[in-house]
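J.: Quick check, what structure comes out for this input:
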Amino acid sequence: MIIESLLDTDLYKFSMMQVVLHQYPAAQVEYRFKCRTPGIDLVPYIDEIRGELKTLCQLRFTPDELDYLRTWRFIKSDFVDFLGLFQLNEKYVDIAPAAAGNGEIEIRIRGPWLHTILFEVPLLAIVNEVYFRNTSAGLDLGEGRRRLQAKIALLRDTPDYGGCKIADYGTRRRYSRRWQEEVVTALRDGLGAQLAGTSNVWLARKLDLTPLGTLAHEYLQAHQALGPRLRDSQVAALEAWAKEYRGDLGIALSDVYGLDAFLRDFDMYFCKLFDGTRHDSGDPFAWGDKVLAHYCANRVDPRGKVLVFSDGLDIPKVMQLYEHFRGRCLLAFGVGTNLTNDVGPVPLNIVIKMIRCNGQPVAKLSDSPGKNMCEDEKYVAYLRQVFDIPASQG
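T.: So this is what the prediction gives:
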């Protein structure tokens, strides 16, 4: 049994789910799985993945888990009451070999957003763990432990980096649940205050850490079908978030349409309202310099704003970014796969992305080519036109 608790997911799934309950309870969505790592044959493991999915759908939130959620200042009591009745339903998930017969598998999740939003992270964790326990059974984790301790020592023992803090963002691509727990425990014990927390709610509760996260791409993508006209969808998403959280959880994601389109919408009002922004694609140094200049242009002191970096980080990259930006703003770093799946075998690059909402296509066009996932090229072309996005982007 890979997933033993519905808390074994990322915090932003709960924060987004609360907005869905309160503002979009009737929304219907579709997600699709993609393995970006070439040459991976997942077909032999379909039955095992289905078995883990069935077990996942038998889980319920326990009374003590609900009590834990009630301690969060931004969670409303009616949302916790809803979670007390909640259960995932496997009827919303289809898993089958890809029609191309190339070893890829199709995973599609279709149904009410409110009842499907919690599938993504545990399903990705299931696919990862099923794959690695079949392809690297009996692996000696000693190499992983050596690598982990070297990362801890580098961050902890390098002079003048005591203020550089990292967080674990590695649930969806972890080698295994037990390995992620060992990693985060070692980070807590080895880094002390330099570990800001973890995105994984189950581990945050178990290890007495701060759960971290705000919103993901799917939230802004869905507003392409939920908001007013398409051009105003990004603004509508940010305003809906502010309406729900009234200044809490104030980190805006900047790359659903690319940074330039984001900054056109992120005006002085949002600069002052939100605590900061998160980077998840493109050159992080150029991104950060541009965001800080945007704050200054809008008469906002960037030293009081947070830049969150979360795109494919390792510890040396974290330290380079810290050196470049420290003193100019507040900083946060979320490190994922390099912490939770650096044990020897090559990690899988797998994602589950929303592709439709309320029957219409949705997409993101980030600052990194290849991250877009949409089945309707005409819609992508229309999106580029509406947001003035160059063809080379995404």
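
J.: CA only for contacts and neighbour counts going forward, please
T.: Noted.

J.: roughly how far out does stretch 238-258 sit from the chain middle?
T.: Relative to the chain's own centre, stretch 238-258 is displaced by 14 Å; criterion: C-alpha atoms, centre = their mean, to the nearest Å.

J.: Which positions in that stretch come out as buried?
T.: 238, 240-242, 244-245, 249-258 (16 or more other C-alpha atoms under 10 Å).

J.: List of residues touching it?
T.: 19, 74, 213-217, 220-221, 262-263, 273-281, 306, 363-367, 387, 389, 393 (C-alpha atoms under 8 Å, 6 or more residues apart in numbering).

J.: 6 Å - rerun?
T.: Outside of stretch 238-258, the residues within contact range by C-alpha atoms under 6 Å, 6 or more residues apart in numbering are 214, 262, 274-278, 364-367.

J.: nearest to Leu226, of those?
T.: Lys364 (15.1 Å; C-alpha to C-alpha).

J.: which residues touch the closest one?
T.: Taking C-alpha under 6 Å, 6+ apart as the contact definition, Lys364 lies against 256-257, 372.

J.: can you redo those residues as CSV with secondary structure and distance to Leu11?
T.: What follows is the contacts of Lys364, written out as CSV (DSSP: H, G, I helix; E, B strand; the rest coil; distance: C-alpha to C-alpha, whole Å):
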residue, secondary structure, distance to Leu11
Val256, coil, 20
Tyr257, coil, 23
Asn372, coil, 23
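
J.: Following up with a second sequence; could you model it the same way so I can compare the two?
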Amino acid sequence: MIVSSLLDTDLYKFSMMQVVLHHYPAAQVEYKFKCRNPGIDLVPYIDEIRAELHQLCSLRFTPKELDYLRSWRFIKSDFVDFLGLFQLNAKYVDIQPAQAGRGEIEIRIRGPWLHTILFEVPLLAIINEVYFRNTRPGLDLGEGRRRLRDKIALLRDTDGFAGCKIADYGTRRRFSRRWHEEVVTALRDGLGEQFAGTSNVWLAWKLGLTPLGTLAHEYLQAHQALGPRLRDSQVAALETWAREYRGDLGIALSDVYGLSAFLRDFDMYFCKLFDGTRHDSGDPFAWGERVLAHYRANRVDPRTKILVFSDGLDIPKVMALYKHFHGRCQLAFGVGTNLTNDVGPEALQIVIKMIRCNGQPVAKISDSPGKNMCEDSAYVAYLRQVFEIPVEPDRATAVA
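T.: From the prediction side, this is the model:
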């Protein structure tokens, strides 16, 4: 059994789920799976993935797990009571070979947002582990351990980086659950205070670490169908989040409509209200400079705000960003696949993204166009028009 606890997911799933319970309990959504690696044949493993899915759906939160969740200052008691009754249901997940062939599989998750939001992270972890245990059975992890030791030593032993902290964000694309735990344990023991924590709630609980996370793209995307007029959907999402958490979990995600559209909405009120912003697409150096300039233009001292970097990071890139921005703001770095799936074989680049909410298309128009995912090109064009996002003619934005 690959996933043995419903805590084996990322913190932002719980923080978003609480908002869904309190504000959008009737919302209906659809998610779609995509593998970005060319030539990966997942079809032979469909039955195994389905079997792991059904085991996932047999899990319930234990009393000790609920007590742990209840101990968080930002989790409300009624949400924990709801989780005490909660169970995932496989009827919301459909897994089939894709009609296009070429070894692709099609996964659709359809149902109430409240009852489907917890599928994404464990299902991606299942697909990863099933794939690698079949294609790389008995892989010697010695190379992975060597690479991990080198990363820890580079960050820990390089002069001038004692204040540079990283966190594990690698649940979705980990090589295996066992390897994930070994990696996080090694980071905790090898980096000490330079290891800020992990997004994985189960590992944070088990290893005595700080669970980290706030919100993801799906939260802002869903507001395209939940809020007032479309142009105000990003503002509505941020305001609803602030009402729910009252100053806690104050990191805003900036790339659902691109940085320019985000900064137009992230006015002085939000600059002062939120603790910082998270980068997840586009050039991180250019992004950081624009965000710092935006804070200054809104009479906010950037040194009081946090820039969180989380897009495809490795340790050298973390160190370069730290060196560039250190002393000008507060910094946080979330490293994912490069920590939890750097053992030799090429890692899978797989995602599950929300594509509909309440029967309406929703989309993300990223500063990294390869991350865009929507089945309705007309809607993407309309979204671009509404948020004044220029079209790059050589890059597709819709995924069929």
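
J.: re earlier: out of the contacts of Lys364 of structure 1, who's nearest Arg205 of structure 1?
T.: The closest of the contacts of Lys364 of structure 1, once distances to Arg205 of structure 1 are taken by C-alpha to C-alpha, is Val256, at 30.7 Å.

J.: Apart from its chain neighbours, what residue comes closest to the closest one?
T.: Lys364 (4.7 Å; C-alpha to C-alpha, 6 or more residues apart in numbering).

J.: residue in structure 2 matching the one you found?
T.: Using TM-score structural alignment as the criterion, the counterpart of Lys364 of structure 1 in structure 2 is Lys364.

J.: quick revisit: sec struct for the residue nearest to Val256 of structure 1, please.
T.: For Lys364 of structure 1, the secondary structure call by DSSP: H, G, I helix; E, B strand; the rest coil comes out as coil.

J.: can you check the one 3 residues further on too?
T.: In three-state terms, and counting by three-state DSSP, Asp367 of structure 1 is coil.

J.: so who does it touch?
T.: Residues touching Asp367 of structure 1, when contacts are defined by C-alpha under 6 Å, 6+ apart, comprise 258, 281-282, 393-394.

J.: residues near Ala332 of structure 1, how many?
T.: For Ala332 of structure 1, the count of nearby residues is 18 (other C-alpha atoms under 10 Å).

J.: That one and Glu181 of structure 1, how far apart?
T.: Distance from Ala332 of structure 1 to Glu181 of structure 1, counting by C-alpha to C-alpha, to the nearest Å: 21 Å.

J.: same question, Tyr131 of structure 1
T.: For Tyr131 of structure 1, the distance to Glu181 of structure 1 equals 19 Å [C-alpha to C-alpha].

J.: Same question for Tyr92 of structure 1.
T.: 29 Å.

J.: Those two: which is more packed in?
T.: Neighbours per residue, other C-alpha under 10 Å: of Tyr92 of structure 1 and Glu181, the larger number sits with Glu181, 19 against 15.

J.: so which helix or strand takes in the more buried one?
T.: helix 177-191 (DSSP states H and E).

J.: and the next helix or strand after that helix, how far from structure 2 on average?
T.: Once helix 177-191 of structure 1 ends, the next helix or strand along the chain (criterion: DSSP H and E) is strand 195-198. Plainly put, strand 195-198 of structure 1 ends up 0.2 Å away from its match in structure 2 on average once the two are laid over each other (mean C-alpha distance after the TM-score superposition for structure 1).

J.: which helices and strands does strand 195-198 of structure 1 pack with?
T.: Secondary structure elements in contact with strand 195-198 of structure 1, counted by 3 or more C-alpha pairs under 6 Å, 6 or more residues apart in numbering; DSSP states H and E, are strand 166-168.

J.: ok, average deviation of the strand it packs on from structure 2?
T.: Mean deviation of strand 166-168 of structure 1 from its aligned counterpart in structure 2 after superposition (mean C-alpha distance after the TM-score superposition for structure 1): 0.1 Å.

J.: What is that strand packed up against?
T.: For strand 166-168 of structure 1, the packing partners by 3+ C-alpha pairs under 6 Å, 6+ apart are strand 195-198, strand 330-335.

J.: nearest spatial neighbour of Gly276 of structure 1, skipping sequence neighbours?
T.: On the basis of C-alpha to C-alpha, 6+ apart, the spatially nearest residue to Gly276 of structure 1 that is not a chain neighbour turns out to be Val306, at 4.3 Å.

J.: from the middle of its chain, how far away would the helix or strand where Tyr269 of structure 1 lies be?
T.: Following DSSP H and E, one finds Tyr269 of structure 1 within helix 268-273. Between the mean C-alpha point of helix 268-273 of structure 1 and the mean C-alpha point of its chain there is a distance of 24 Å (C-alpha atoms, centre = their mean).

J.: Now it on structure 2. Mean distance?
T.: Mean deviation of helix 268-273 of structure 1 relative to structure 2 after superposition (mean C-alpha distance after the TM-score superposition for structure 1): 0.0 Å.

J.: Buried residues in that helix, which are they?
T.: Judged by neighbour count using 16+ other C-alpha under 10 Å, the buried positions of helix 268-273 of structure 1 are 270-272.

J.: residue ranges for the strands of structure 2, please.
T.: 28-35, 93-97, 105-112, 166-168, 195-198, 251-253, 276-279, 306-309, 330-335, 350-357, 360-361 (DSSP state E).
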